[in-house]
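Asker: The following block contains a protein sequence and its predicted model.
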Amino acid sequence: MEKQQRKGLHKKLTITLLITALLASLTAACSGNNTAKTNVVSETGDYNKEGLPIVDEPLTLKVLTVRWGSMGDTFTQNQWLKDLEKNTNVKIEWEVMSSNDWSERKAIMLASGTIPDVIIGNQSFGDSDIVNNLSYFRPLDDYIEQYMPNLKAAMEETPEMKKISTFPDGEIYSLPARLPSRPKSSRQPVINKTWLDKLDLEVPDTVDDLYNVLTAFKEQDPNGNGKQDEIPYIETGNDIISPFGIADLNNNYMVLKDGKAVFYPVSNQYKEALKWVNKLYTEGLIDKELFTQDDTMRTAKFQSPDAPIVGFSYQWTPDAVFGKWSDQYVTIPPIAGPDGNRYTIGNPMGMNLARNELLITTSCKYPEIAARWADQFYTNEASIQNFWGAVGTVIQKNDNRTYTLMDPPAGTSADAWYWEQSLRDFGPKYVSPSFEKNIVLNPKNGDGLKLQLDKLGSEFATTPFPNVMYTAEEFQELPTLTTDIDSYVNTMRAKFVILGEIDKEWDDYVKQLNDMGLEKLTKIRTDAYSRYTNVK
């Protein structure tokens, strides 16, 4: 009897120790330690590792996303998202922030450590936010392996998705996206064709042709209002220097030349480009406010109420910019530079890959549930509904397994409608290259028009310096270097364009950049590029 009692006591003690150990492991997994990769079992009901629902009893996740300006939260009414809540039993408490207020709010959030369960969209937290606060974000490699078959398959089909998502320590902290039906080129040259026809001018082909056309736009009153109010050229970015072989997609002053990373603001091509822009500025052929105006001021010029006043610019599509004057504008092939070649800012691989589209934080008590929920976004049909809008609202699903985008309501552009109805550019998604042939786009507006216009420039898209990852140590050094160097480059660019004297001051300009640590900055970026190219 005593032996049996001892055996029973030993058995109870063993069970108690096992339960204690299990509870301890569960607590550690949700404690905020970023190294914890064990999977947490839901305490709110039965959790299903496969199939739907994900949980038998409803569970709520807090999800934060950041939207441009005043876009609001209408996308949360996307029928696919509503059906997802119903089918998974995972309820979403959305926190939708405006990009206008996000910088201050983000700083407070990171300082306090009070962060929602899931973060969606690459406008929320960037590389440096993540690398410098790894204790807030879970490594997701094990979750992808065990709970995300859709994403795992996508990464196998498109290995670049894993490549862009792998941080310098070899871990994946944020999930990627592959957007559907994206062009290879970015903004392309747009010109007022009505003005060309009125002045009996041909579409410009070279920078010399463009100079002659801009001069005519300035001097010959092409809008016919009797005023010299025409702005021949409005610059909207680095496109103005792209004919000189400078195609800076990521706006970090880096380009690839012969497979090597180059800081182009000290290159001869950049020097010659500045001389070209100075010539346009001095002769009144480019907007005098190019260094002082904001987007609101620029938009007012594009949509001048009484008469069109803009002759030439670079845009995605004219219909999204020029308002009631849109019909006067056409997209034209890239302008040939002094070397006779054409260069387009873009990516020959396509403008469709992004990272930091979803993070699961260490505040999340149920990361395996969040991972399974996120994986639902990585099917073709889910992804097109989170890029354009729901089937039945924005997309028509046809009997032949194709998907047709409907035309936007009267009075709005296709782009504006898509942003209203979906997560659009932001958030996790994957559309297989083979599935894209099933998507039917209207070639006259929105993304269909972008693909049509892309035919003019896609063959000239230049491989960009990629959006590389930096280590925590590099992120500590970068701000000190870039604050001074970027500011000086911008200041001198404005000075060179407005005042000229580029040849006279060039050597001193380059020396000053070197004194500011340009060699160190270039090494950091080339080291990051080397790591990027070596990810398997």
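Answerer: On my side now, so go ahead. Numbering: from 1, shown residues only.
Asker: rest of the way, CA atoms for contacts and neighbours
Answerer: Will do.
Asker: Chain neighbours aside, what residue packs nearest to residue 270?
Answerer: Of all residues not flanking residue 270 in the chain, residue 264 sits nearest, at 6.4 Å (CA to CA, 6 or more residues apart in numbering).
Asker: for the one you found, what are its contacts?
Answerer: By CA atoms under 8 Å, 6 or more residues apart in numbering, the contact set of residue 264 is 246, 253, 254, 255, 270.
Asker: ranges for the helices of the stretch 101-250 of the chain?
Answerer: 127-131, 141-147, 149-157, 160-165, 193-198, 207-219 (DSSP state H, counting those that start in this stretch).
Asker: and of these, who's closest to residue 468?
Answerer: Among the helices of the stretch 101-250 of the chain, the nearest to residue 468 by CA to CA is helix 160-165 (7.6 Å).
Asker: Mind giving me the packing neighbours of the closest one?
Answerer: Applying 3 or more CA pairs under 8 Å, 6 or more residues apart in numbering; DSSP states H and E, one finds that helix 160-165 contacts helix 149-157, strand 175-178, strand 353-360.
Asker: Mind putting those into CSV with distance to residue 310 and mean neighbour count?
Answerer: Listed next are the helices and strands packed on helix 160-165 as CSV, based on distance: least, CA to CA, whole Å; neighbours: other CA atoms under 10 Å:
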stretch, distance to residue 310, mean neighbour count
helix 149-157, 44, 17
strand 175-178, 35, 29
strand 353-360, 33, 25
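Asker: Below is structure B, check it against A:
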Amino acid sequence: MNKMKKSGALLLSAAMSVALLAGCGSSGNDEAKGANGSGSGTADNVAKEGFPIVKEPLTLTLTAPDVGIQNWDNMKVLQEMEKLTGIHLKIQNAPKESFETKKNLIFASGNYPDIFYAAGLTTAEQMNYGGQGILVPLENLIDSYAPNFKKILDENPDIRKSITAPDGHIYALPVIEFNQPWYRNPMWYNGDFLKALHVTKLPETTEELYTYLKRVKDEDPNGNGKKDEIPLSSSPSNGNSLRDIRTWLLGAFGIYEEEIYVDDNDKVHYTPMEEGYKDYLTYMNRLWNDDLLDHESFSQTAEQKKAKAQNNQVALFSDWNAYMTKGGEPSMDDPMFLPVKSDKVDKPAIAMNKGITPGAFAISKTNPSPEASMRWVDYIYSYEGAMLFNKGPEGVLWKYTDKSTLTKEYLPVPGGGDREEYRATITPNYGIPAPTISLPEIQKGLLGDFDEWVANETQTKLIDNGARIPFPTLFLTPDEQTEVTTMSADLNTYVRQMEAKFITGNEPLANWDKYLDTVKKMGGDRMAEIYQTAYDRWKKS
């Protein structure tokens, strides 16, 4: 197909999609009705406390990504919320994989849902559509109709700073997960290999790690008589090769994050230009040359990597838990990776989860009752609401054993089967960035021995070793965002391509200075300057 025909087809497809979305707008309410109009959507219809939220039934449209397991209308959690609040939701889903496209088409169409739920609204999108008046500013609604969320902001000023745009408005509520410290999935050792090689003390330095990986390659820890062991394996994540292990190995050279981080002296760094990043590339090239890094790491799928692990070939890998890659049942025999350090630093840099994912809940200008919508979502930021959306209604998958202490126990999965798969059929908060707060009380009584072990591994190997947030969640100004977006497209592609070339030896590290000059010309220094300005502004706000 020639370029002209292809462009015409794309334009026709976009036009048809916009036309189809014309039926996906608000629930028959124009902007003039808003919060001051008449009828069931007005503020007079909304109770400021207690349930139901509205005195007369109210229908709101909600757009969200869908993981494709259950029709949201049949989810017990949303059915319970309708009974509790008096608000009926008209759900407009799109598959998770294509939701970004749907979201863009919605904003282009001018026909907006009343609520954006788990829409992953970036800070740039919030600034753009908030500035255009499409997204409603939420700060006054929070003060008047969201006591649970307001309490969170009052107790955690950094959250307010991180979700407030440069124009002073809050356009979206976040996911808050302070009790999940992992920046990315941890790396895990294959415990069978450790046992076979009589390793009782995990590597603490890059040299000790190299020695261990070399032993895996040479000493047949899987015992099959073949040299088929793979010391370290990775697979591209969203096209980003090595992302699942990069953060942990960068840390050995004092680097907290793969793009932007701030050091202990409040200086912002652009990682791909740092000397520590060059040291990381040098070490990874050494692993590659000695066949200790899987040579399919830049091309294989996650499933292919798992197949190797389940064939008992892989010594070190990344996943949410080790058994999810190795297969079988959860095991305390596969220890979490202890971050190692090189001889260039005094301690490893360990990145910790920011605890905030922006853009989880927003209200459009055509919403007939922003007040009711805010009260609806505020319930999810309470213990009771977070419990409902996280675990489902009491009596389905869990029950209280002592409600006074919030102690619970799991119930058998109805009909048998996997607990998480069943949970996905009863709550929308599965596999998407949905608004919530993760509280330790939710898990009280529900954590088994394996969960306690993982928590201890996390505490002793990450948190106690000085894990910290590399860079806060913050907004750029529209001009800053435009400049960063323009630079990032080509810069990120170049940096990732050169990472692969340096590691595989297709580009000798002797050409580092040439690479550095190219990165500078493409805007590397400017990236650090922009984020330094934004960080200074955030810190003072």
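Answerer: Perfect, thanks for sending it. Quantities reported herein were computed from a predicted structural model and do not represent experimental measurements.
Asker: Now the TM-score, please.
Answerer: Scored by TM-score structural alignment, normalised by the length of the first structure, the superposition of the two chains gives a TM-score of 0.83; 490 aligned residues with a CA RMSD of 2.9 Å.
Asker: so which of the helices of the stretch 101-250 of the first structure is the most packed in?
Answerer: Highest mean neighbour count of those: helix 160-165, a mean of 21 (counted as mean count of other CA atoms under 10 Å).
Asker: and it, which stretch of the second structure?
Answerer: Aligned by TM-score structural alignment, helix 160-165 of the first structure falls on residues 158-163 of the second structure.
Asker: circling back to that earlier point, between the helices of the stretch 101-250 of the first structure, which one is closest to residue 66 of the first structure.
Answerer: Among the helices of the stretch 101-250 of the first structure, the nearest to residue 66 of the first structure by CA to CA is helix 127-131 (14.6 Å).
Asker: and for that closest one, what span of the second structure is it aligned with?
Answerer: Residues 123-127 of the second structure are where helix 127-131 of the first structure lands when matched by TM-score structural alignment.
Asker: average distance between that stretch and the first structure?
Answerer: In the superposition with the first structure, the average deviation recorded for stretch 123-127 of the second structure is 2.0 Å (mean CA distance after the TM-score superposition for the first structure).
Asker: how about the strands of the stretch 201-350 of the second structure, start to end?
Answerer: Secondary structure of the stretch 201-350 of the second structure (DSSP state E, counting those that start in this stretch): strands at 230-232, 260-262, 268-270, 314-318.
Asker: Quick one: residues contacting residue 340 of the first structure.
Answerer: So residue 340 of the first structure contacts residue 206 (CA under 8 Å, 6+ apart).
Asker: a markdown table for the helices and strands packed on helix 160-165 of the first structure, including distance to residue 384 of the first structure?
Answerer: Output for those, formatted as a markdown table (distance: least, CA to CA, whole Å):
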| stretch | distance to residue 384 of the first structure |
| --- | --- |
| helix 149-157 | 15 |
| strand 175-178 | 11 |
| strand 353-360 | 15 |
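Asker: nearest to residue 241 of the first structure, of those?
Answerer: strand 353-360 (24.9 Å).
Asker: packing partners for the closest one?
Answerer: For strand 353-360 of the first structure, the packing partners by 3+ CA pairs under 8 Å, 6+ apart come out as strand 118-120, helix 160-165, strand 175-178, helix 367-375.
Asker: So for the first structure, the centremost residue is which one?
Answerer: By CA atoms, centre = their mean, the first structure has its centre lying nearest to residue 354, at 6.1 Å.
Asker: residue contacts, that one?
Answerer: 122, 161, 164, 176, 177, 178.
Asker: State the distance from it to residue 43 of the first structure.
Answerer: Noted for residue 354 of the first structure: a distance of 34 Å to residue 43 of the first structure, by CA to CA, to the nearest Å.
Asker: right, and residue 385 of the second structure touches residue 375 too?
Answerer: No. Taking contacts as CA atoms under 8 Å, residue 385 of the second structure lies outside contact range of residue 375: 11.5 Å.
Asker: These two: which is more packed in?
Answerer: Shown here are residue 385 of the second structure and residue 375; by other CA atoms under 10 Å, residue 375 has more neighbours (27 against 20).
Asker: got the end-to-end distance for stretch 183-203 of the first structure?
Answerer: One end of stretch 183-203 of the first structure sits 23 Å from the other (CA to CA).
Asker: For it, buried residues please.
Answerer: Residues of stretch 183-203 of the first structure classed as buried by neighbour count (16 or more other CA atoms under 10 Å): 183-196, 203.
Asker: List the members of the contacts of residue 354 of the first structure that persist in the second structure.
Answerer: Using both residues aligned by TM-score structural alignment, their matches' CA atoms under 8 Å, the second structure keeps these contacts from the contacts of residue 354 of the first structure: 176, 177, 178.
Asker: The first one pairs with which position in the second structure?
Answerer: Matched to the second structure by TM-score structural alignment, residue 176 of the first structure sits across from residue 174.
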